[in-house]
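Chemist: just a sequence and a predicted model for now, questions to come.
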Amino acid sequence: MTDTIAEGRANMVAIPGGRVLIGAPGAHLDQVGDAQPYPRTWFADESPRHPCQVAPFLLDRHPVTNASYDLFVRASGYRTEAEQRGFGLVYGEHFWEERAGACWRSPSGAGSDLTGRQRHPVVHIARADAEAYCAWASKRLPTEAEWEYAAHGSTWRPWPWGEDFDPACVNCAEHWAERLLGDLTDWHRWWAQRRSCQGERPATTPVGAFPGGDSPFGLADMAGNVAEWIATPYRLYAPEVNCDPILRLAQGRYGVLRGGGWMNMRWQVRTTERIACHPSYSTWATGFRCAADVDTEQLDFSR
């Protein structure tokens, strides 16, 4: 176990502490509201921008992989929530479908396996599944402020690599489509075509496969590939936020996913995007990465 912890810490990045602004500028949210198919009230929970003091911490360079999760399961005998209930959510023709046997070791359902996917991020992970791995590895999930700070750095940027979206930097829908998708109808049209054609289908990719998309701290896959669980319960940043009423009801009851996944459009893989989800929620696009507390005298902030 000591060797496992040491190896895991070696693959973490030291993030310096600091006072950072969390949340998106109002002008950016106006642009998002105008440019994509969802109402602005769905994104209003990214505001207002507010200062947070973040202590130094460690964060996994990559999302936790199938290989790493397999080590945990072999050592502990743990069974994920998807395994216990006998099905997982896999995106079908029009929406998420309950697929018998779908779980972390069978991502697309019964009969599928992890052949060639050892370095892919583990999926079909509920928050409790992520927390169990973190406890085994003597780590924890990052807070929401830690995650966002690590994604955009000390200065806000909409994507980890910068101001302009680039499909070559991220595993998301536009990468697979090789063009910008206009709206939800366009997305469904693209998805239907990809599902019916021969060849590689959109899915997870090996962690670190898009180095051009690394964050200022050198963290990979902070946008796309898999949406990542956060330790912090879902809360609005301020009571007066003009958001969708459903988001107000989710406060304190739901968890948070960050970063978006391989099937999301560019707007859902931004550094400030917040998805409120029930803690038991898991799909073929949900995963996580670990954080850890540190002794500041032992940290190297030279990056």
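Modeler: That came through fine.
Chemist: only C-alpha atoms for contact and neighbour calcs from this point on.
Modeler: Fine.
Chemist: for the closest residue in space to residue 232 that isn't next to it in sequence, what are its contacts?
Modeler: Excluding the flanking residues, the one nearest residue 232 by Cα to Cα, 6 or more residues apart in numbering is residue 143, at 5.2 Å. Contacts for residue 143 (Cα atoms under 8 Å, 6 or more residues apart in numbering) come out as 230-232.
Chemist: need those in TSV with distance to residue 15, can you?
Modeler: Converted to TSV, the contacts of residue 143 look like this (distance: Cα to Cα, whole Å):
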residue	distance to residue 15
230	17
231	17
232	18
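Chemist: most neighbours of all those, which one?
Modeler: Greatest neighbour count in these, by other Cα atoms under 10 Å, goes to residue 230: 26 neighbours.
Chemist: surely residue 235 touches residue 251?
Modeler: Yes. Counting by Cα atoms under 8 Å, residue 235 touches residue 251, with 4.8 Å between them.
Chemist: more neighbours: which of these two?
Modeler: Taking other Cα under 10 Å, residue 235 and residue 251 do not tie; residue 235 has more neighbours (19 against 14).
Chemist: and the gap between that one and residue 241?
Modeler: As judged by Cα to Cα, to the nearest Å, residue 235 and residue 241 stand 11 Å apart.
Chemist: distance of the closest residue to residue 216 other than its chain neighbours from residue 217?
Modeler: Spatial nearest neighbour of residue 216, excluding adjacent residues (Cα to Cα, 6+ apart): residue 153 at 5.7 Å. As for residue 153, its distance to residue 217 is 7 Å (criterion: Cα to Cα).
Chemist: for residue 168, same thing?
Modeler: On the measure of Cα to Cα, residue 168 and residue 217 end up 19 Å apart.
Chemist: the two - which one has more neighbours?
Modeler: Neighbour tally, residue 168 and residue 217, criterion other Cα under 10 Å: the higher count belongs to residue 217, 21 against 15.
Chemist: I'd say that one and residue 154 touch.
Modeler: No. Contact between residue 217 and residue 154 fails when scored by Cα under 8 Å: they sit 9.8 Å apart.
Chemist: separation between residue 259 and residue 271?
Modeler: 6 Å.
Chemist: what is in contact with the two at once?
Modeler: Shared contacts of residue 259 and residue 271 (Cα under 8 Å, 6+ apart): 222-223.
Chemist: so which residues of the stretch 151-300 of the chain form strands?
Modeler: Ranges of strands in the stretch 151-300 of the chain, per DSSP state E, counting those that start in this stretch, are 227-229, 255-258, 274-277, 286-287, 291-292.
Chemist: hold the first one in mind and look at this next one:
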Amino acid sequence: MVMSTKQAPFIFCSVLCLTVSCKQESALEEKTVVVDEARASCHESMPSRFTTTVKSDSIKKGEVSHEGMVWIKGGAFYMGAADTEGRQDEYPLHQVKVDGFWMDVTEVTNAQFASFVEATGYVTTAERVPEWEEIRKQLPPGTPKPADSLFVAASLVFTPPAHAITLQDARQWWSWTKGASWRHPQGPGSNLEGKEQHPVVHVSWDDAVAYATWAGKRLPTEAEWEFAARGGIENQPYPWGTEAIEKGKPKSNTWQGQFPNQNSNWDKHTGIASVSSYAPNAYGLYDMAGNVWEWCADWYDAEYYISLKEQVSYNPNGPARSNDPTEAYVPKKVMRGGSFLCNDSYCKGYRASARMKSSPDTGLEHTGFRCVSSL
């Protein structure tokens, strides 16, 4: 039998999926975790990239420039969902105080990331061939090694089906694509021509940290990100307030129509948009909702907010380690902001309190980042 390019990578990914599934039942018996399918994500429970670990300690820390950044005056706010729209990991609402910080006005663009690569010769995670020694660290002991033919440089590309489907399995609209990377967002044959001001995508958390180090900056904590996204608006669901996403004029780059096979193009974009295509929030920040998910510095813990409910947290840096009961063997980092695939009927990842997570070595077509600086 000849495997298609879409099937073969998922045979590789299934090594993790099958071995983890037998562990999940016992984990869920110990911890009650309710997954609301109506509020699932466009990439919920995707397998990790399974690739070479890229260390940013080889990147020399640069001198920070505040050009293209805005100063966010610190303060106190209530973090998490204040309504019933949130997923379970967005509760309880808890008070947080953060010091002031600088934040990039936009997501890091292809042009900016190209300058970094030109200056350093950096090779992103998606452009590196996976290494079995790194893969096996995320798998139960005794997991057999997949075929050598499956070890290829690749990344996850959105591949919408031609008809309506059930939404329980995100692998129906994501494909590991050989040759996909920040230079080739849709795989071989695609390029960045005319997309210089699009947010860079297919960047792993490790790639984002490397860029931030070179720029003399860092990734925002989850608390800083949400504080900035809210723009001083207390306990409202969106960075712009309470107006529903499809009321009035387009406010962000999201999905309208039937996900994942039909996009009505109401917001004038069916894919990624150039940064600053929509109005900024009250702090002057663009795309704090929609366009691409943004990496944060924190590890993801499904129960982290519960541990903070009885106290005021000052500049929280997140949990000490990852805790995702649905994929116990895969450490996760937090992502915020939603993407062009988020929609009113399914994901709503563009809410200010919405949380997503992914393994640090995973790159996707709708994942990018922005940086902050305390100096």
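Modeler: Sure thing, it's come through. Please read these numbers as outputs of a predicted model, since none were measured by experiment.
Chemist: residue 118 of structure 1: which of the strands of the stretch 151-300 of structure 1 is closest?
Modeler: Checking the strands of the stretch 151-300 of structure 1 against residue 118 of structure 1 by Cα to Cα gives strand 286-287 as the closest, at 14.1 Å.
Chemist: average gap between that closest one and structure 2?
Modeler: Compared with structure 2 after fitting, strand 286-287 of structure 1 deviates on average by 0.2 Å (mean Cα distance after the TM-score superposition for structure 1).
Chemist: got the contact list for that strand?
Modeler: So strand 286-287 of structure 1 is contacted by 63-64, 121-126, 130, 226-229, 261 (Cα under 8 Å, 6+ apart).
Chemist: specify which member of the residues you listed is nearest to residue 193 of structure 1.
Modeler: Nearest member of the contacts of strand 286-287 of structure 1 to residue 193 of structure 1, counting by Cα to Cα, is residue 261, at 19.2 Å.
Chemist: which bit of structure 1 covers the longest helix anywhere in structure 2?
Modeler: Across structure 2, the longest stretch assigned as helix under DSSP state H is helix 7-30. The aligned range for helix 7-30 of structure 2 in structure 1 is empty, by TM-score structural alignment.
Chemist: for stretch 190-203 of structure 2, same thing?
Modeler: Per the alignment by TM-score structural alignment, stretch 190-203 of structure 2 matches residues 112-125 in structure 1.
Chemist: just give me the neighbour total for the spatially closest residue to residue 83 of structure 2 that is not a sequence neighbour.
Modeler: For residue 83 of structure 2, ignoring the flanking residues on the chain, the nearest one in space by Cα to Cα, 6+ apart is residue 237 at 7.7 Å. The local packing of residue 237 of structure 2 (other Cα under 10 Å) involves 23 other residues.
Chemist: go on, residue 54 of structure 1?
Modeler: Residue 54 of structure 1: 16 neighbours (other Cα under 10 Å).
Chemist: now residue 170 of structure 1
Modeler: Neighbours around residue 170 of structure 1, by other Cα under 10 Å: 32.
Chemist: try residue 8 of structure 1
Modeler: 18.
Chemist: tell me which helix or strand it sits in.
Modeler: Residue 8 of structure 1 belongs to helix 2-10 when elements are defined using DSSP states H and E.
Chemist: what do you get for residue 52 of structure 1?
Modeler: strand 50-54.
Chemist: in structure 2, what residues pair with that strand?
Modeler: Using TM-score structural alignment, the partner range for strand 50-54 of structure 1 is residues 94-98.
Chemist: alignment lookup: the residue nearest to residue 83 of structure 2 to structure 1.
Modeler: Structural alignment places residue 237 of structure 2 opposite residue 158 in structure 1 (criterion: TM-score structural alignment).
Chemist: report the contact partners of its match.
Modeler: 24, 152, 164, 270-272.
Chemist: please report how far it lies from residue 121 of structure 1.
Modeler: Using Cα to Cα, one gets 23 Å for the distance from residue 158 of structure 1 to residue 121 of structure 1.
Chemist: and if you look at residue 274 of structure 1?
Modeler: 20 Å.
Chemist: and residue 262 of structure 1, what's its match in structure 2?
Modeler: In structure 2, residue 262 of structure 1 lands on residue 340 (TM-score structural alignment).
Chemist: does its match touch residue 253 like I think?
Modeler: Yes. Between residue 340 of structure 2 and residue 253 there is a contact at 5.2 Å, judged by Cα under 8 Å.
Chemist: these two: which has the busier surroundings?
Modeler: residue 253 (32 against 24).
Chemist: quick one, strands of the stretch 1-150 of structure 1?
Modeler: 12-15, 18-22, 50-54, 57-60, 87-91, 96-100.
Chemist: off-centre distance for the third one?
Modeler: Average the C-alpha atoms of strand 50-54 of structure 1, do the same for its chain, and the two points are 21 Å apart (Cα atoms, centre = their mean, to the nearest Å).
Chemist: what does it rub up against?
Modeler: 17-23, 145-146.
Chemist: ok, 6 Å please
Modeler: Identification of contacts with strand 50-54 of structure 1 by Cα atoms under 6 Å, 6 or more residues apart in numbering yields 17-22.
Chemist: between strand 18-22 and that strand, find me the angle.
Modeler: Angle, strand 50-54 of structure 1 to strand 18-22, by axes from the mean of the first three to the mean of the last three Cα atoms, to 10 degrees: 140 degrees.
Chemist: in strand 50-54 of structure 1, what's buried?
Modeler: The neighbour-count check on strand 50-54 of structure 1 (16 or more other Cα atoms under 10 Å) flags residue 54 as buried.
Chemist: mean distance, it to its aligned residues in structure 2?
Modeler: Looks like 0.8 Å for strand 50-54 of structure 1 (mean Cα distance after the TM-score superposition for structure 1).
Chemist: and stretch 84-91 of structure 2, what's buried?
Modeler: 86-91.
Chemist: of those residues, which belong to helices?
Modeler: Among those, no member lies in helices (by DSSP H).
Chemist: residue in structure 1 matching residue 275 of structure 2?
Modeler: With TM-score structural alignment as the criterion, residue 275 of structure 2 pairs with residue 207.
Chemist: skipping adjacent residues, who's closest to that match in space?
Modeler: Nearest to residue 207 of structure 1 is residue 120, by Cα to Cα, 6+ apart, at 5.6 Å.
Chemist: count of neighbours near residue 309 of structure 2?
Modeler: Neighbour number of residue 309 of structure 2 under other Cα under 10 Å is 14.
Chemist: which ones are touching it?
Modeler: Contacts of residue 309 of structure 2 (Cα under 6 Å, 6+ apart): residue 94.
Chemist: please tell me how far it sits from residue 91 of structure 2.
Modeler: 9 Å.
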